[in-house]
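**Student:** Could you work out the structure for the sequence below:
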Amino acid sequence: MTDKVGSIVVVMGISGSGKSTVGRRLAERLGALFVEGDDHHPPANRAKMAAGHPLDDADRAPWLARLVEIVASAAGEGRDVVLACSALRRRYRDRLREAGPTVRFVHLTGADALVRRRMGARADHFMPPALIDSQIAALEPPDHEPDVLEVDVAEPPERLVERIVAGLATLPAPTEG
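**Tutor:** Model prediction:
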């Protein structure tokens, strides 16, 4: 174990907002470990979503616990981490904050039409476009959370990463444990 606690950046937003694309590029830019939250959904969650049914809090609880375990472990080893995770509700973000003292969020937002177009263009994902309305309905915007940077996804990913890196520097500094 190291004395340094790695920073954790959660790239959040509804499905189709670009969490995976932007998260991977941000991780590359920061030299951080990238964790794709969707990869850690249990098979039952994937099947439920693929069948067109939205997840509920009970479905998400073990998934969020697993994500907290993964990123807390990496940060505890001194690694910086970028996690792509919807984090739609305040209580989900609060659960992710339990991963350590250095958690910050980047909320990817965008026009409904843009996000729907992106969802319709995806062919290799278990989340069908029909569930986007349930994601929008479940989203509790992080309007008054000081550790959240909001970024509109209308620009190309490379530009978004530049804006995120600059914006993270404006957030209150995370504390190291």
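
**Student:** Going by C-alpha atoms from here, please, whenever you check contacts or count neighbours.
**Tutor:** Fine.

**Student:** what's around Arg97, how many residues?
**Tutor:** The local packing of Arg97 (other CA atoms under 10 Å) involves 19 other residues.

**Student:** Ignoring the adjacent residues along the chain, who's closest to it?
**Tutor:** Take Arg97 and drop its neighbours on the chain: the residue closest to it by CA to CA, 6 or more residues apart in numbering is Val103, 5.7 Å away.

**Student:** Mind giving me the packing neighbours of the host helix or strand of Leu108?
**Tutor:** Element membership of Leu108 [criterion: DSSP states H and E] is strand 103-109. Where contact means 3 or more CA pairs under 8 Å, 6 or more residues apart in numbering; DSSP states H and E, strand 103-109 is packed against strand 8-12, strand 148-152.

**Student:** Now render the ones you listed as CSV, adding mean neighbour count.
**Tutor:** Shown next, in CSV, are these (neighbours: other CA atoms under 10 Å):
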stretch, mean neighbour count
strand 8-12, 27
strand 148-152, 18
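
**Student:** and after the longest helix along the chain, which helix or strand comes next?
**Tutor:** Counting by DSSP state H, the longest helix found in the chain is helix 57-76. Downstream of helix 57-76, the first helix or strand assigned by DSSP H and E is strand 81-84.

**Student:** Here is a second sequence; please produce its structure as well for comparison:
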Amino acid sequence: MKSIVIMGVAGCGKSSVGARVAAATGMPLVEGDDHHSPANRSKMQQGIALTDADREGWLATLSEQIRLHPQGAVVTCSALKRTYRDRLRAAAPDLLFAFLEISRTDAQARVTARAASHFFSTSLVDNQFATLQSPTGEAGVLTLNAMQPLDDLQAAVTAWLATYEETL
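**Tutor:** Predicted structure coming up:
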């Protein structure tokens, strides 16, 4: 199977959708949040937005994870900028992306609801939207409404992946 990145701003459901897609496909899950450095996690907890330089090591680690799974993996990663996506694509040129599109209001509500159990500061949601370069229209990108039920999102991503497998 091809690897896929479940992407979008904080609160869009990357981890939830990624876990379900991994379970449905049997591919390993690479949870992007698990690969942030302690320094980056600390910055985000303090409400300090990450810079491109801060993200460099994280993207390198995720790229290596993609290379380590040539049979395919489900990777959760915000992949907010085209340059970040291109960095990941360099690890697997046929890499696919599922973009979970969400409104600022809905993302803020979700991030606020999980604030007690997640390191990401609610004050950073606006920065996520300021950084986001929508991937809609790029090759190998499926755009979905993040507010759809999880089962529907998983089914859409899994069906989309299957169409790529048929062409192999």
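
**Student:** Report the TM-score for the pair.
**Tutor:** Laid over one another, the chains give 0.93 as their TM-score (TM-score structural alignment, normalised by the length of the second structure), with 167 aligned residues with a CA RMSD of 1.8 Å.

**Student:** how about the equivalent of the residue nearest to Arg97 of the first structure over in the second structure, what does it touch?
**Tutor:** Under the alignment defined by TM-score structural alignment, Val103 of the first structure is paired with Leu95 of the second structure. In this structure, Leu95 of the second structure makes contact with 2-5, 88-89, 140, judged by CA atoms under 8 Å, 6 or more residues apart in numbering.

**Student:** so which of the residues you listed comes closest to Phe119 of the second structure?
**Tutor:** Val5 (21.0 Å; CA to CA).

**Student:** who's in contact with that closest one?
**Tutor:** 74-77, 95-98.

**Student:** What of Thr136 of the second structure?
**Tutor:** 99, 142-143.

**Student:** residue in the first structure matching it?
**Tutor:** Match for Thr136 of the second structure (TM-score structural alignment): Asp143.

**Student:** Same question for Gly18 of the second structure.
**Tutor:** Taking TM-score structural alignment for the superposition, Gly18 of the second structure sits opposite Gly23 in the first structure.

**Student:** Check Thr83 of the second structure too.
**Tutor:** In the first structure, Thr83 of the second structure lands on Arg91 (TM-score structural alignment).

**Student:** Helix or strand: which one has its match?
**Tutor:** Residue-wise, Arg91 of the first structure maps onto helix 90-97 under DSSP H and E.

**Student:** packing partners for that helix?
**Tutor:** Partner elements for helix 90-97 of the first structure (3+ CA pairs under 8 Å, 6+ apart): helix 57-76.

**Student:** Would you mark the buried spots in the helix it packs on?
**Tutor:** 60, 63-64, 66-68, 70-76 (16 or more other CA atoms under 10 Å).

**Student:** try stretch 148-164 of the first structure
**Tutor:** 148-151, 153, 157, 160-161, 164.

**Student:** picking that back up, roughly how far does the match of Thr136 of the second structure sit from Ile136 of the first structure?
**Tutor:** 15 Å (CA to CA, to the nearest Å).

**Student:** now the contacts of Val5 of the second structure: which count as buried?
**Tutor:** For the contacts of Val5 of the second structure, buried by 16+ other CA under 10 Å: 74-77, 95-98.

**Student:** My read is that Ala32 of the first structure contacts Val81, right?
**Tutor:** Yes. Using CA atoms under 8 Å, Ala32 of the first structure is in contact with Val81, at 5.1 Å.
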